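Asker: Quick one: sequence plus predicted model below, questions after.
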Amino acid sequence: MTKNDSLQILLIEDSPEDADILQEFLENTDRTSWKVTVVEKLRIALEKLHCHSFNVILSDLSLPDAHGLETIAQLHTAAPTLPIVVLTSLKDEAIALEAVRQGAQDYLVKGQINTHALIRSIHYAIERSRMQQIMHQQSVAIAVSSEGIAILDAQWNYVYVNEAYSKIYGYKDSSLLLQTNWKIHYHPNQQAGLRGEIEQSLQQRKFWRGETVGYKCNSQPFDQELSISLLPHGGTVCILRDISDRKRAEAAMQQALQQARELHQLKSEFITMVSHEFRTPLSVILVATETLKRYAHQWTPEKNQIRYNRIIAGVQRMTELLNDMLVMNSSGPHQAKLNPVPLNLEKFCQELIATLTTSEHPIIFESQGNSRQIYLDPTVLELILTHLLSNAIKYSLDSGKVMFDLIFAPEHVTFSIQDWGIGIPLEDQDKLFIPFYRGSNVGNLPGTGIGLAIVKQFVEECQGVINVTSQMNQGTLIRVTLPIALVEQIHDQNPGN
């Protein structure tokens, strides 16, 4: 309503004399423009409310067609947001007080009314009604808010909780929390510290916000965010949010970032390793080639052969490295295609040893158990055993022999390779099968760190297991156990072959 608008008043009064007096009081002030509609019966008043807009109702409690609190009830039903000022006699003052409790904003006792009292009461009723509407809207907003909202007294007992607050803690009925203490939602070890931190902040800033862990009614912990404000007349208001999903998302993001950092680091290390591994044999090849080009015609065949052998070894080293990287790129779950054929394992192992053993590092082979022909993929088995035996020789340094045992069991076969070399540090043992990872004690020994990763992948493709036992400077024992199918069993399953 603007300054120049009329204040629309509905006056319900069956006494013409009283109605005239009230209108005269309103006319005695020039601060407000009043427009008064006078009716004598409640029925007519309800019709007016249906057709016209008013700012306030002045109503007698004793009307020809209604009396006492019935009048207020019907008016409040017809116009629930419209302020009502009750007009009553001195003897009915108790009823007037009850009318205020039931929705009227104020009351005036006839015979005690003057201009000031009437105008004050009208303005008070309008303002009080406006504030009640605002408070009602706020109350509804709080009740339906998705955020948990609670009011606590000075002893931190709940005096109000909205539905969202109780649901966050797992309660079906908000009333179950009333008069209980806030501390029931926190572990005993954190109650004193958390409350102390909050109270200190409330004393200094009237406000505290933070994250903590709360417990639902079923004792399930969850991440929560709290905002607590000090109320003017004591107590606090608490806003609660369940941030478990956000925390999980943050954790997943951190994990993804960590994986990205590790991948970047792995890529950097891989490039460095490959560059080094290729540069060394290429340098050897280059030097040997240039030397032969310049001096081959002056040297003896034996001396030239030494350079040729170096070139061949360099090419073989690069070929092995390329093969390993190709295997790493193509292998993986359900990617390797196995082609088992009947194998005489003893003969297979002895032929493999012949290509790897040296006078400095003899490989001592022994077969145990009931030797028989079985089905395995020879290409995959050669790759596995070549990597393991080569590592055993390389990391033995000057420590001598390597033991290689073939152990037959009814349903599996085990390949056991033991060396007495530099061993593997304890802190490196859980990282052995990570591609490109090398032990901290390998020094300048050549290697890419992908051999054992390749071995593990192919062992798992064969549905086998690999176990490593090692001690620093005492050697390493590796056992590979593979399930086997006997030639006779395969033949029985495929009699037409």
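Answerer: Structure received.
Asker: going forward, measure contacts and count neighbours with C-alpha atoms only.
Answerer: Will do.
Asker: and after the helix or strand where residue 257 lies, which helix or strand comes next?
Answerer: Taking DSSP states H and E as the criterion, residue 257 maps to helix 244-295. Proceeding N to C from helix 244-295, the next assigned helix or strand is helix 301-330, under DSSP H and E.
Asker: Can you mark which positions in that following helix are buried?
Answerer: Neighbour counts over helix 301-330 (16 or more other CA atoms under 10 Å) mark 304, 307-308, 310-311, 314-315, 317-318, 321, 324-325, 327-328 as buried.
Asker: Among those, which one sits closest to residue 216?
Answerer: residue 328 (48.4 Å; CA to CA).
Asker: isn't the closest one right next to residue 454, touching?
Answerer: Yes. Using CA atoms under 8 Å, residue 328 and residue 454 qualify as a contacting pair, with a distance of 6.3 Å.
Asker: May I have the residues that are in contact with the closest residue to residue 336 other than its chain neighbours?
Answerer: Excluding the flanking residues, the one nearest residue 336 by CA to CA, 6 or more residues apart in numbering is residue 461, at 7.0 Å. Listed by CA atoms under 8 Å, 6 or more residues apart in numbering, the contact set of residue 461 reads 332, 333, 334, 336.
Asker: chain center to the host helix or strand of residue 93: distance?
Answerer: Assessed by DSSP H and E, residue 93 sits inside helix 93-101. Helix 93-101 sits 57 Å away from the centroid of its parent chain (CA atoms, centre = their mean, to the nearest Å).
Asker: got the buried residues for that helix?
Answerer: Across helix 93-101, burial judged by 16+ other CA under 10 Å covers 93, 95, 96, 99, 100.
Asker: following it, which helix or strand comes up?
Answerer: Once helix 93-101 ends, the next helix or strand along the chain (criterion: DSSP H and E) is strand 106-109.
Asker: hmm, who's touching stretch 386-402?
Answerer: So stretch 386-402 is in contact with 352, 356, 360-364, 417-423, 442, 445, 451-452, 455, 475-476, 478, going by CA under 8 Å, 6+ apart.
Asker: So which of these sit within helices?
Answerer: Using DSSP state H, the subset of these located in helices is 352, 356, 451, 452, 455.
Asker: Which one (most neighbours) among those residues?
Answerer: When neighbours are taken as other CA atoms under 10 Å, the top entry among those is residue 451 (26 neighbours).
Asker: do you know how far the closest residue in space to residue 478 that isn't next to it in sequence is from residue 335?
Answerer: With CA to CA, 6+ apart as the criterion, residue 478 has its nearest non-adjacent residue at 4.6 Å, and that residue is residue 468. Applying CA to CA, to the nearest Å, one obtains 25 Å for the distance of residue 468 from residue 335.
Asker: Below is structure B, check it against A:
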Amino acid sequence: MIQPRSINILLVEDNPADASLFRRVFWRLEQDTWKLVEVQTLDDAIATYNNYWSLSQEQQTFDVVLLDLGLPDATGLDTLKRFRAALPNAVVIVLTGLDDENLALQAVGEGAQDYLVKDQVTTQWLLRTIRFAIERQNLFNQLKYSEECARSALEREQELNHLKSSFVAMVSHEFRNPLGIVRNGMEIVRQLLPEALEPNVEKWFNQIESATDQLVYLVNDVLLLSQMQATNLRCTPIALDLEDFCSEIIETTSHSLDDRLHSIWFDKVGDSVTVSTDANLLWHICTNLLSNAIKYSPQGGVIQFGLIYQKEHVILRVQDPGIGISEETQRHLFESFYRGSNAKGIAGTGLGLVIVKRCVDVLQGEIQITSQLNVGTTVTVTLPLTCQPAPAPERSKLNGVS
């Protein structure tokens, strides 16, 4: 059976009578449980503490130091300060001849675990004080270790995230030139071939163009998201006329998707006011929401795009009659690359709403999504009329593949 090790006590006391008092108190306790080492000066205390590990047979250190505040080479709180400066991890209980609560608080503030009034020491009180001091120090050490582990894990995670973002951005960037060559090459080949192609050839061309477009969208989204994660995205507000802004977005979205099978109805509610917000971030919000609404709606579907002015906010609402989003999928809407099971076969990256949410957060707004399977989805974005500018250097514009 393994015997519990003894508790090692360093008594720093120059008064023979006081030292004898503590010696007698420890003598009344089980002698195998305690090991008492006595010194009379601060310098000897520091030297003994440092050398005890190598000198003791079990290579142990002191569990507790009983430190008198009145020594030949140090007095008052300066004694504790000097000892703690030399041995910051030592468990210290200060000894004083005065029942001075203010002194005790100052000692604890300087790193002592507790204090004892020498002429009031009893066996049980000394035992309790020592054990509580050791337990508090052990708890402190555990908390410190946990904090260091958490900090180290956070630093590793941040480093990995930075490496991942840098790698994704680098790989995505390298796709841009090949994709541009493929796209331009397809346009040149189409111009050189007869207008009327055989059905199979036309089908192959369409498949290649569709796959190329899908890769372009993926690269754009990955590049944008990696830039958002790698940099501290900030709001750079400018004055905007939202009606003109939304009209331009509708025209651009319809043209970029070559959409002739859906209608976008735009509606404004409330008195128009100039809004101060980040046009680049707002552009990403609106284009992603409209393109999602078009992609997931049946042919002939009507997309409703609403602009609602309120006293201190403006609301952008996109409503579609599409396939809807299940309750399970709604719990993962803002997770990168996550797509619902009913979205299979529909082109998409699973990054659109992630980008939207990030942009909405930077603009100090809120996003709400309600949906029902086979009925449709409504996305409501509420933004302040004025986005507070960030006190930082101007960030680079987030561009995609043209």
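Answerer: Done, it's in. Note that the coordinates shown come from a computational prediction; the quantities given were computed from them, not determined experimentally.
Asker: thinking again about what came up before, check the contacts of residue 461 of structure 1 against residue 188 of structure 1 and report the nearest one.
Answerer: Ranked by distance to residue 188 of structure 1 (CA to CA), these are led by residue 333 at 48.5 Å.
Asker: Assumed the closest one was part of a strand.
Answerer: No. Residue 333 of structure 1 is assigned coil when assessed by DSSP: H, G, I helix; E, B strand; the rest coil, not a strand.
Asker: quick one, what contacts it?
Answerer: residue 461.
Asker: now residue 162 of structure 2
Answerer: residue 230.
Asker: got the residue ranges for the strands in the stretch 51-200 of structure 1?
Answerer: 56-60, 62-63, 66-67, 84-88, 106-109, 148-152, 158-161 (DSSP state E, counting those that start in this stretch).
Asker: what would these look like in JSON lines with distance to residue 236 of structure 1 and mean neighbour count?
Answerer: Conversion of these to JSON lines gives the following (distance: least, CA to CA, whole Å; neighbours: other CA atoms under 10 Å):
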{"stretch": "strand 56-60", "distance to residue 236 of structure 1": "36", "mean neighbour count": "26"}
{"stretch": "strand 62-63", "distance to residue 236 of structure 1": "45", "mean neighbour count": "20"}
{"stretch": "strand 66-67", "distance to residue 236 of structure 1": "44", "mean neighbour count": "14"}
{"stretch": "strand 84-88", "distance to residue 236 of structure 1": "33", "mean neighbour count": "25"}
{"stretch": "strand 106-109", "distance to residue 236 of structure 1": "31", "mean neighbour count": "21"}
{"stretch": "strand 148-152", "distance to residue 236 of structure 1": "5", "mean neighbour count": "23"}
{"stretch": "strand 158-161", "distance to residue 236 of structure 1": "10", "mean neighbour count": "20"}
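Asker: out of these, which comes closest to residue 485 of structure 1?
Answerer: Distance to residue 485 of structure 1, taken as CA to CA, is lowest for strand 148-152 among those, at 64.0 Å.
Asker: gap between the most centrally placed residue in structure 1 and residue 259 of structure 1?
Answerer: Nearest to the mean C-alpha position of structure 1, by CA atoms, centre = their mean, lies residue 248 at 0.4 Å. Distance, residue 248 of structure 1 to residue 259 of structure 1, by CA to CA: 16 Å.
Asker: With residue 422 of structure 1 instead?
Answerer: Using CA to CA, we find residue 422 of structure 1 at a distance of 31 Å from residue 259 of structure 1.
Asker: between these two, who's got more neighbours?
Answerer: Set residue 422 of structure 1 next to residue 259 and count neighbours by other CA under 10 Å: residue 422 wins out with 22 against 12.
Asker: Next up, the contacts around the more buried one.
Answerer: Residues counted as contacts of residue 422 of structure 1 (CA under 8 Å, 6+ apart) are 395, 396, 397, 441, 472, 473, 474, 475.
Asker: Name the helix or strand for the closest residue to residue 38 of structure 1 other than its chain neighbours, please.
Answerer: Of all residues not flanking residue 38 of structure 1 in the chain, residue 11 sits nearest, at 4.7 Å (CA to CA, 6+ apart). Using DSSP H and E, residue 11 of structure 1 sits in strand 7-12.
Asker: Pull up the aligned stretch in structure 2 for that strand.
Answerer: Aligned using TM-score structural alignment, strand 7-12 of structure 1 spans no residues in structure 2.
Asker: what's the next secondary structure element after that strand?
Answerer: helix 16-27.
Asker: helices or strands next to that following helix in the packing?
Answerer: strand 34-39, helix 115-144 (3 or more CA pairs under 8 Å, 6 or more residues apart in numbering; DSSP states H and E).
Asker: Now do the first one against strand 56-60, angle only.
Answerer: This means strand 34-39 of structure 1. For strand 34-39 of structure 1 against strand 56-60, the angle by axes from the mean of the first three to the mean of the last three CA atoms, to 10 degrees is 40 degrees.
Asker: try the longest one
Answerer: Orientation of helix 115-144 of structure 1 against strand 56-60 (the same axes, to 10 degrees) gives an angle of 120 degrees.
Asker: mind listing the strands for the stretch 251-400 of structure 2?
Answerer: Applying DSSP E, counting those that start in this stretch to the stretch 251-400 of structure 2 gives strands spanning 263-269, 275-277, 302-309, 313-320, 366-372, 376-384.
Asker: Which one of those lies nearest to residue 241 of structure 2?
Answerer: Closest approach to residue 241 of structure 2 among the strands of the stretch 251-400 of structure 2 is made by strand 275-277 (6.7 Å; CA to CA).
Asker: Check the offset of the closest one from the chain's centre.
Answerer: From the chain centre to the centre of strand 275-277 of structure 2 is a distance of 28 Å (CA atoms, centre = their mean).
Asker: and what of stretch 275-291 of structure 1?
Answerer: Using CA atoms, centre = their mean, the offset of stretch 275-291 of structure 1 from its chain centre is 51 Å.
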